[in-house]
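J.: this one's structure only:
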């Protein structure tokens, strides 16, 4: 399996674009997490797929469904820490 962190920049900020984009993300099982960010990058996705070819299929499907200004994919080489517990 491969884990990609996908940075998305958009020039679209209308409500109908955002609704279409969010529906697209929710409908894709490869997207494990999606966050809207402050700053230069608008969204970050955590995407898990079988391999680079499967990522490209995901990418091609994504850009065919919604207009995106820029997509940068970062391949995770190693997961160092993963937890959902909070320090109390």
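T.: Great, that's in hand. This is a predicted model, so every value here is computed, not measured.
J.: Could you use CA atoms for every contact and neighbour count after this?
T.: Fine.
J.: Check which residues of stretch 31-39 are buried.
T.: By 16 or more other Cα atoms under 10 Å, the buried positions in stretch 31-39 come out as 31, 34.
J.: In addition, the following structure is provided for comparison:
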């Protein structure tokens, strides 16, 4: 369920998406308000679940994670026990940055960050030892063209 937010909330959220490390004074100045109302709105947005967490974004290549694979998984298993084991395997693997259940021919897609192809193979071997999958296709990203965590907070977007 979408939470009702106004234009000031949008400005605050956009400012936080750009750099959540900014001080309340900086945010207030940018959005044209004072510190206390900005703090109150941020607190309410957290309580409403609009702001889930604040974090930093690291450069994976600078840390040696040069390979990004998109892993397409098909399975013939759909029982609750298999799904629980599969979800646990994904949650236990820090290489898995994202996992989505899909509609269509592919059941799941994973975004996996590793150092290289050998590290991907090690990840793959562990995954298939923990859960049975029908078919796995790994696609190596040759170039990251766009990557963002920012949501488009423009007026009239239904939020």
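T.: Structure's in. What do you need? Predicted, not measured: the structure shown is a model, and the values here were computed from it.
J.: Tell me how far the counterpart of residue 15 of the first structure in the second structure lies from residue 7 of the second structure.
T.: Correspondence of residue 15 of the first structure to the second structure, assessed by sequence alignment: residue 80. Separation of residue 80 of the second structure from residue 7 of the second structure (Cα to Cα, to the nearest Å) stands at 43 Å.
J.: So the two - more neighbours on which side?
T.: Comparing residue 80 of the second structure with residue 7 by neighbour count (other Cα atoms under 10 Å), the higher total belongs to residue 7, at 12 against 9.
J.: any idea how far the more buried one is from residue 46 of the second structure?
T.: To residue 46 of the second structure, residue 7 of the second structure is 17 Å away according to Cα to Cα.
J.: quick one, helices of the first structure?
T.: Per DSSP state H, the first structure carries helices over the ranges 15-27, 52-65.
J.: Give the aligned range of the longest one in the second structure.
T.: Same thing as helix 52-65 of the first structure. Using sequence alignment, helix 52-65 of the first structure lines up with residues 117-130 of the second structure.
J.: check contacts around residue 14 of the second structure.
T.: The neighbours of residue 14 of the second structure, taking Cα atoms under 8 Å, 6 or more residues apart in numbering as the test, are 150, 153.
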